[in-house]
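Engineer: Here is the input, now give the coordinates:
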Amino acid sequence: MSQLPPDLWSRPRIAAALATCDMATVIEGVRTARGWSQGDLARAVAYSQSWVSRVVNGQQSLTVTQVHDLARRLDIPLHLLRFDGTLQPDADAAPAAPAPEPGRAADTPAALLDGGQLSVDATIAPALRSITGGQRRMDSTSPARDLLPSAVAHVHLAERMLLKARGTTHHSAVSAAASEASGFAAWLHADQGDMGSARMHYRTAVIRARQAGMRLLDVYMLGSLAAFEIDTAEDPELGLGLVQEAEYVLGPSAHPTARAWLACVGALAHAGIGDRSAAAHGIGRAEKEIARSGNTNPPWPWVFAFDQAKVAGYRALVGVRLRSPHDARDAFAEASGPQARGAKQSAVLKVELAAAHAEAGDVDEAFRLAVEALDTGTRFGSARVVDRVRSFRRRYRGPQAACVRDLDDRLASLVNAAPSSGYKSG
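Structural biologist: Have a look, this model is predicted:
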């Protein structure tokens, strides 16, 4: 069997189909990528050609067992289909045979298993959201590696509830709750350096927000994916494209909090590309938006108003990327600073500020901040923080002062202690 293209699963149409378990689109995508006819596809999966035709045309429902069997035969990653760990075929089930005639028990769609349709009422979405909210609060004091298993399990729970809510008046609210759950799982995966899983969950969060029909949630998740691509994946061009898509969805007359935040994310993308003028324009737009009277009451899913301190924080990040250390240090001083943030986000900002100090020639202060960030990163098991400290050290080309050697020793100790420390770099 020929190899599938490496980027097949990340192509927008296929990624969306995987996230919603749209097996017709996924299977047709595999067939096209391999250059098969429908007859070739039928032979590969050991089903009849007429049955395969009904599947790819969306006319044939699939059982969970059949989904697993087709995924195995076609090399479709099960974890991308939202089935691993939650739905499994019977342990003693025989290999799947061609689908029986409609109406038989084996023809029951996956969405209706677990004893048929179960009721979903108005309490489900708030309950799901409260779980995500509790997990987010714990993120400021707990290692991501400790939160990740429960966050991923919560995503699966939300997806199951979403299937049960299909066709009911609660579908939109449950979709929104599932979007928030996936967005938080993405954040945790990014903190652990698992870029592929983070990207997959962010994309799912966007899809679920659109299914919910909530424009601001759609923008928030698109912007979060953009910030991930810009800042963590270091792909500002891709991030800028996502920002532009989010701005189109947002429209010209949206809430100032959303517009200010998105302008800052866009400014960070422009700075990553090296476009100083566009970055400054983005920060300027954000400052105008936060001065509007309506900015005092942020809309959901924003919790806090996007204020002057937050814009100053982005201005500082822009200054670091544009190699303007004095501007960056002034902006960091104006911002609310790491003290107002969670420990891990504080550490990320300390590494950025360390880079600004190093650019300005203040080596002792730069490496003091880097050491503090490293201590936080190791304490919380955050690959994102530790890898940023390593990146800062790699970029430094100045004199080998005592503070530099101290950081080198700490990084070397971390590598030597890695097997027993629980820290894992992505």
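
Engineer: C-alpha from now on. contacts and neighbour counts both.
Structural biologist: Fine.

Engineer: residues in contact with Gly342?
Structural biologist: 140-141 (C-alpha atoms under 8 Å, 6 or more residues apart in numbering).

Engineer: gap between it and Asp362?
Structural biologist: 26 Å (C-alpha to C-alpha, to the nearest Å).

Engineer: Also Gln49?
Structural biologist: 71 Å.

Engineer: okay, these two: which has more neighbours?
Structural biologist: For Gln49 versus Asp362, the count of surrounding residues by other C-alpha atoms under 10 Å is larger for Gln49: 17 against 13.

Engineer: Setting aside sequence neighbours, what's the nearest residue to the more buried one?
Structural biologist: Closest residue in space to Gln49, ignoring its immediate chain neighbours: Ala42 at 5.1 Å, by C-alpha to C-alpha, 6 or more residues apart in numbering.

Engineer: That neighbour is in contact with Val55, isn't it?
Structural biologist: No. Using C-alpha atoms under 8 Å, Ala42 makes no contact with Val55, being 10.7 Å away.

Engineer: tell me which element the nearest residue to Ala358 once chain neighbours are set aside falls in.
Structural biologist: Closest residue to Ala358 apart from its sequence neighbours, by C-alpha to C-alpha, 6+ apart: Ala366 at 5.3 Å. Taking DSSP states H and E as the criterion, Ala366 maps to helix 363-380.

Engineer: Quick check: next helix or strand after that helix?
Structural biologist: With elements assigned by DSSP H and E, the helix or strand that comes after helix 363-380 is helix 383-395.

Engineer: Another sequence for comparison is provided below:
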Amino acid sequence: MTRPARNAKLKSARMAAGYHTQQAFAEALGVGVRQVRRWESDNPPWPHPDLQQRLTHLTGQDMEALGFTIPPGRDHPAAQRHYAAVAPPRSAGSHLPAVPSQSTAPMQPASVATDYANVTRSHRSMYWSVAPATLHPAVIAHADLGCALLPETAGQTRRDVAAALAETWLLAGRIEFFDLREPDDAGATLLRALQAAGEADDSLMGSAILAHTAFIPGWAGEHETAAERMVAARTYARRGPASAEFLAWLDAVEAECETRCGNTRTALHLIRHAEDALAAGSEHLTPVWMDWFNPVRLAAFKGHTQLKAGHLPQARATLLNALDRMSATEDKQRTVIYGDLAAVEAAAGQPEEACRYACLALDQLQTTWYATGLDRIREVRRALAPHHHDQCVRDLDDRLYGWATTVSALAR
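Structural biologist: A predicted model of the protein is given here:
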């Protein structure tokens, strides 16, 4: 027998609305199916404000009737029903709040956009040092605040809040994908980021978000989907206009996707194009929020692709050069480069050197957690399987499966 949904109220409302599968309901809401499973669990989490209206719109019932328990301090369902009754309808597929009438919410002063963006900027800076499990809830809460502020703003203030909200959702999506390895959640979050960028009419932000969505199918080896998303990202970038650094990053993203799909020759061509773009430069400025890319990061992309292409001497030289040029604040990228250097040595038949670099990566992870970095180390350990009796590999296992590392990995 099929196990009944534990939140039977939501399942019944979903079925009555014509969504006979969780997948269909998730697609209508613009979230991952994993999120719907959470809502239909024993203890469903309280949805973000923008999704509450969508849920009630699709099912015709308020949150309480859908089996959700209102957290302390939240609005009563009667207030939600009043808002739904007086607020203008949103466009199909939108997950951002509509602008309400003056009688339903006070209009915020223009300064609220600056205040909101200041917090967004702080979160951007903290990403490089604060543990993802600590930062992510704060970023999500800030996004909730932005969604709540949008209906209380208009004109340029609304566009400015939406721009900062798009960056906030993008940061949340980056944490979910790169730091926590939750691609389904990241996909849903990046969709919200794209909608906020549309509200702000920020084409470059839209391009950056679309390029990040390409990582998800790219890492899964889904070439066609990744390629389509990169076409969209480049289309938005042309409306920017985009700086040389921004266009080089798009090349690097596409190169990473091509590498993951086994097309290393195409990837190396894209990286050469990116290097040429950086060398030529441009008159356009790079957005201040694009702090995740520079020539050293491009070199790291290149070294990884050379590794996957089997060009081991070139990969070693590229990665060592990138390591020497890295700034002291780039801890997460340093973990990835150590992992790739370990992979180079493992492929070259040098297990001791491979283990040395892998242990350096583990040392870095203890300072700044990065799930993508741990993935690299695990790949190296699999490559070292023929040497599992060597003392250096056993020592690596003791580090890799120590209490702290194991608990951290399982917790994430």
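
Engineer: TM-score for this pair?
Structural biologist: Once the chains are overlaid, their TM-score stands at 0.75 when taken by TM-score structural alignment, normalised by the length of the second structure; 368 aligned residues with a C-alpha RMSD of 3.8 Å.

Engineer: hang on, the earlier thing: what's the residue nearest to Ala358 of the first structure aligned with over in the second structure?
Structural biologist: Using TM-score structural alignment to pair residues, one finds that Ala366 of the first structure aligns to Ala354 in the second structure.

Engineer: OK, contacts around that match?
Structural biologist: Contacts for Ala354 of the second structure (C-alpha under 8 Å, 6+ apart) come out as 341-346, 380.

Engineer: Narrow the residues you listed to those in helices?
Structural biologist: Counting by DSSP state H, the contacts of Ala354 of the second structure place 341-346, 380 in helices.

Engineer: Can you turn the buried part of the residues you listed into a PyMOL selection?
Structural biologist: One line in PyMOL is enough to select the buried members of these, burial here meaning 16 or more other C-alpha atoms under 10 Å:
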select buried, resi 341+342+343+344+345+346+380
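
Engineer: Redo the ones in helices among the contacts of Ala354 of the second structure as JSON lines? Include distance to Arg265 of the second structure.
Structural biologist: As requested, these are exported to JSON lines (distance: C-alpha to C-alpha, whole Å):
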{"residue": "Leu341", "distance to Arg265 of the second structure": "20"}
{"residue": "Ala342", "distance to Arg265 of the second structure": "22"}
{"residue": "Ala343", "distance to Arg265 of the second structure": "19"}
{"residue": "Val344", "distance to Arg265 of the second structure": "18"}
{"residue": "Glu345", "distance to Arg265 of the second structure": "22"}
{"residue": "Ala346", "distance to Arg265 of the second structure": "22"}
{"residue": "Val380", "distance to Arg265 of the second structure": "23"}
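
Engineer: Closest one to Ala164 of the second structure out of the ones in helices among the contacts of Ala354 of the second structure, please.
Structural biologist: Nearest to Ala164 of the second structure, judged by C-alpha to C-alpha, of those is Leu341 at 37.0 Å.

Engineer: Now do the contacts for the closest one.
Structural biologist: If you count contacts by C-alpha under 8 Å, 6+ apart, then Leu341 of the second structure has 316, 319-320, 354, 357 around it.

Engineer: What is the aligned counterpart of it in the first structure?
Structural biologist: Aligned counterpart of Leu341 of the second structure in the first structure: Leu353 (TM-score structural alignment).

Engineer: can you tell me how far its match sits from Arg395 of the first structure?
Structural biologist: 14 Å.

Engineer: and what of Leu369 of the first structure?
Structural biologist: 15 Å.

Engineer: Neighbour count for these two, which is higher?
Structural biologist: Taking other C-alpha under 10 Å, Leu369 of the first structure and Arg395 do not tie; Leu369 has more neighbours (22 against 10).

Engineer: Done for today, thanks.
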